[in-house]
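# only geometry, no sequence info:
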């Protein structure tokens, strides 16, 4: 069948217990709704009773109402296999809120990729517990909110941040070296929607001052870890990790410079995957397609 209209690209992510008939049921459903599958990636932890994960991109050849109908109708298929699933239009740009403190390298990497069109999101706001990066952020035409945080005002500061995030309808949050530990209440408000960059190759050197710890151990690789935030500090589902090689001549400050380079690359990659619906979270792990 030849279609003359511009197709609507959509993405479907599924996780469920592995069982016969999943791929057939999904493919038949999309065929019945005149959808054309353009890419399909799948992974099974154990074909005999493990978990099954699949990401499908498909095209529809009618308007957005058709997509809404397809998404609604798919619930019946999902229920029959007890699926966790999400279906998104590829054209919908997610809204990303950024939290930052004083260090700017991760923030500026995200802003540069956004302006260059490499990171296909909208950035409705940046929140910081310091005012030092206001000029850089507002230079991109993005609203900047300074919310100071102290031990005594933490609850009020988080409440203000939550209000701003909801007001701007942000889909997810990126902690671009935001040097504050979020409360369980805040994390619980945005489950699987907060991405953090940890300046270390987790699970090594958890917590503060990882470069001093790395120097003391004489490491030969400096790494960074992007992960979803949970109430367990630095132990949420890992999205991406990367490393750069160092040697015995590197001082703590030089390790920190190398670390900043790998941090910004690792975080930007993880954010891009999240924005493109390439990640499925299962327990404390991720499947990245």
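Alright, I've got the coordinates. Model, not experiment: these values are computed from the prediction.
# from here on, contacts and neighbour counts on C-alpha atoms
OK.
# what does the host helix or strand of residue 39 rub up against?
Assigned by DSSP states H and E, residue 39 belongs to strand 36-44. Residues outside strand 36-44 that contact it (C-alpha atoms under 8 Å, 6 or more residues apart in numbering) are 18, 30, 50-60, 289.
# cutoff 6 Å now
51, 52, 53, 54, 55, 56, 57, 58, 59 (C-alpha atoms under 6 Å, 6 or more residues apart in numbering).
# which helices and strands does the helix or strand containing the second one pack with?
So that's residue 52. Residue 52 is part of strand 51-60 when elements are defined by DSSP H and E. Using 3 or more C-alpha pairs under 6 Å, 6 or more residues apart in numbering; DSSP states H and E as the contact test, the elements touching strand 51-60 are strand 8-17, strand 36-44.
# one more structure, for comparison:
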């Protein structure tokens, strides 16, 4: 049977779960996984349902869902569960997250299809080539940033990318590009946000003598390091640690946090709730 994932959010009211399950049952759907959440602060209801159905085509399901969802004021999406998410990775000169994502992808640990790597440096063209992934070197300077971003977006759209991962891509995206990639671009920031935003967070952390360093995966927005947070983790440090020690230790945390965020997003487990996220693990 064809497997699908339905995600939705709408104003909360009694009977939504019953209505959704009844809609699927009437069309021969078999629910295999379901999760829900009521945000009492905003009055919104969130749901993710994975189901199998062979009585209707994907297009027919979408058409009937559109009519079903309207009275509930639902914001909904239907996905084919077994279709890998087309992904473009952007990187600068720190390659640990890129290397980790490529390995997990080829090992079958991430339900993605890496279509391209974009970088403002040439450092990792051989790494990309070893995975048979096209590598695009696009230098970025103040005077050429607009042209560089136009080329980046051209590649993203040409590859049909549903996800763009900033795997330590140490450039600030313009407001325009952030808007074009809204909801489909994930960044890894090497601190436990909202602490130590911006440049050189490990230097900031060392200067403050922290006992925990962290990493944060979040959606990219026009506000620097302010996007909705998907995943975070920490590692313990002490007064003996230098900036170099923090940086080395942090690489593992960054890679793990980014991989989890990419996995959950590509499995359609992350729903936006204003400036926050709801994650059905």
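The structure has been received and is ready for your questions. Being a predicted model, the structure only gives us computed values, none of them experimental.
# what's the TM-score once they're superposed?
Here the superposed chains carry a TM-score of 0.97, computed using TM-score structural alignment, normalised by the length of structure 2; 280 aligned residues with a C-alpha RMSD of 1.1 Å.
# how much does the lengthiest helix in structure 2 stray from structure 1?
When every helix of structure 2 is counted residue by residue (DSSP state H), the longest turns out to be helix 243-266. Once superposed with structure 1, the aligned residues differ from helix 243-266 of structure 2 by a mean of 0.5 Å; criterion: mean C-alpha distance after the TM-score superposition for structure 1.
# sorry, back to before: which of the helices and strands packed on strand 51-60 of structure 1 sits most buried?
Per-residue neighbour counts averaged over each of these give the maximum for strand 8-17, namely a mean of 20 (mean count of other C-alpha atoms under 10 Å).
# tilt between that strand and strand 51-60?
Our comparison of strand 8-17 of structure 1 with strand 51-60, counting by axes from the mean of the first three to the mean of the last three C-alpha atoms, to 10 degrees, yields an angle of 160 degrees.
# matching residues in structure 2 for strand 8-17 of structure 1?
Under TM-score structural alignment, the counterpart of strand 8-17 of structure 1 in structure 2 spans residues 2-11.
# mean deviation of the matching stretch from structure 1?
Using mean C-alpha distance after the TM-score superposition for structure 1, the mean distance for stretch 2-11 of structure 2 is 0.9 Å.
# what's the counterpart of residue 198 of structure 2 in structure 1?
Across the two structures, residue 198 of structure 2 finds its equivalent in residue 207 of structure 1, going by TM-score structural alignment.
# any idea how far residue 246 of structure 1 is from its match?
Computed as C-alpha to C-alpha, to the nearest Å, the residue 207 of structure 1 to residue 246 of structure 1 distance reads 21 Å.
# of the two, which one has the most company?
With neighbours defined as other C-alpha atoms under 10 Å, residue 207 of structure 1 and residue 246 compare such that residue 246 has more, 16 against 12.
# distance of the more buried one relative to residue 49 of structure 1?
Counting by C-alpha to C-alpha, the separation of residue 246 of structure 1 from residue 49 of structure 1 is 43 Å.
# what ranges do the helices span in the stretch 51-200 of structure 2?
Assignment of helices within the stretch 51-200 of structure 2 using DSSP state H, counting those that start in this stretch yields the ranges 58-69, 96-106, 125-130, 145-158, 175-180.
# tell me the most buried of these?
Comparing the helices of the stretch 51-200 of structure 2 by mean count of other C-alpha under 10 Å gives helix 96-106 as most buried, with a mean of 18.
# find me the equivalent region of that one in structure 1.
Taking TM-score structural alignment, helix 96-106 of structure 2 hits residues 105-115 over in structure 1.
# run the chain-centre distance for the matching stretch.
Computed by C-alpha atoms, centre = their mean, to the nearest Å, the chain-centroid distance of stretch 105-115 of structure 1 equals 15 Å.
# show residues contacting that stretch.
Where contact means C-alpha under 6 Å, 6+ apart, the residues beyond stretch 105-115 of structure 1 that reach it are 119, 176, 264.
# if I look at the spatially closest residue to the first one that is not a sequence neighbour, how far off is residue 172 of structure 1?
Okay, so that is residue 119 of structure 1. In space, not counting the residues next to it along the chain, residue 119 of structure 1 is nearest to residue 113; the distance is 5.4 Å by C-alpha to C-alpha, 6 or more residues apart in numbering. Relative to residue 172 of structure 1, residue 113 of structure 1 is positioned 17 Å away (C-alpha to C-alpha).
# which one of the helices and strands packed on strand 51-60 of structure 1 lies nearest to residue 201 of structure 1?
With respect to residue 201 of structure 1, and counting by C-alpha to C-alpha, the nearest of these is strand 36-44 at 25.3 Å.
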